[in-house]
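1. Mind folding the following:
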Amino acid sequence: MRNARGSLIRPTPLPGSASAPLVTPLSPAVAYASETPDMLDTQYEGRLQGYTYSREGHPNAAVEA
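-> This next block holds a predicted model:
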């Protein structure tokens, strides 16, 4: 998920603080789960946007590119 500035949108807000992070939070995930094997096939065919394995693309690269 991205916001208008091109940075990742956190699924839950940051805890309240008097200060804010200076950089976009990084996603530590390496592998991503699809609901079904057919959904994974659809992603590999390019008909569905999503991540499968970090060597094939990941949110950090998408935000920084």
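
2. switch to C-alpha atoms for all contacts and neighbour counts from now on
-> Fine.

3. what about the longest helix in the protein?
-> For the chain, the helix with the greatest residue count under DSSP state H is helix 37-44.

4. in that one, what counts as buried?
-> Under the neighbour-count criterion of 16 or more other C-alpha atoms under 10 Å, helix 37-44 has 40, 43 buried.

5. tell me what it is packed against?
-> In terms of contacts (3 or more C-alpha pairs under 8 Å, 6 or more residues apart in numbering; DSSP states H and E), helix 37-44 is not packed against any helix or strand.

6. To compare with the earlier structure, here is another sequence to fold:
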Amino acid sequence: EKLEVHIDGPFGAPASSIFRAEHAVLIATGIGVTPFSSILQSIMSRYYDTKRECPNCTYKWSD
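-> Predicted coordinates for the structure are as follows:
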């Protein structure tokens, strides 16, 4: 089975199209990590607002 992958950025609003994706992998380094907290909060808020089951989120952190 083929897996379609789109790689985009960095430009415009960070990950503004992420909410249309069925699956997403977010990769950031340095100061680029900062917007991810907002993106993850938005994802969680959308799921809570629609009373749907929370998505499975995994993160890796490295110094």
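
7. Overlay them and tell me the TM-score.
-> The TM-score (TM-score structural alignment, normalised by the length of structure 2) is 0.21; 31 aligned residues with a C-alpha RMSD of 4.2 Å.

8. just checking, what packs against the strand or helix carrying Ser42 of structure 2?
-> Ser42 of structure 2 is part of helix 34-49, with elements assigned from DSSP states H and E. Here helix 34-49 of structure 2 touches no other helix or strand, going by 3+ C-alpha pairs under 8 Å, 6+ apart.

9. number of nearby residues for Pro59 of structure 1?
-> 19 (other C-alpha atoms under 10 Å).

10. typo on my end, Leu40 of structure 2
-> 13.

11. residues touching it, list them.
-> Listed by C-alpha atoms under 8 Å, 6 or more residues apart in numbering, Leu40 of structure 2 has no contact partners.

12. Can you give me the distance of it to Tyr48 of structure 2?
-> 12 Å (C-alpha to C-alpha, to the nearest Å).

13. before we move on, the earlier item: let me know the next secondary structure element after the longest helix of structure 1.
-> Heading C-terminal from helix 37-44 of structure 1 (DSSP H and E), you reach helix 59-64.

14. Next, the buried residues of that following helix.
-> Residues of helix 59-64 of structure 1 classed as buried by neighbour count (16+ other C-alpha under 10 Å): 59-60.

15. go on, stretch 40-48 of structure 2?
-> Neighbour count says stretch 40-48 of structure 2 has Met44 buried, by 16+ other C-alpha under 10 Å.
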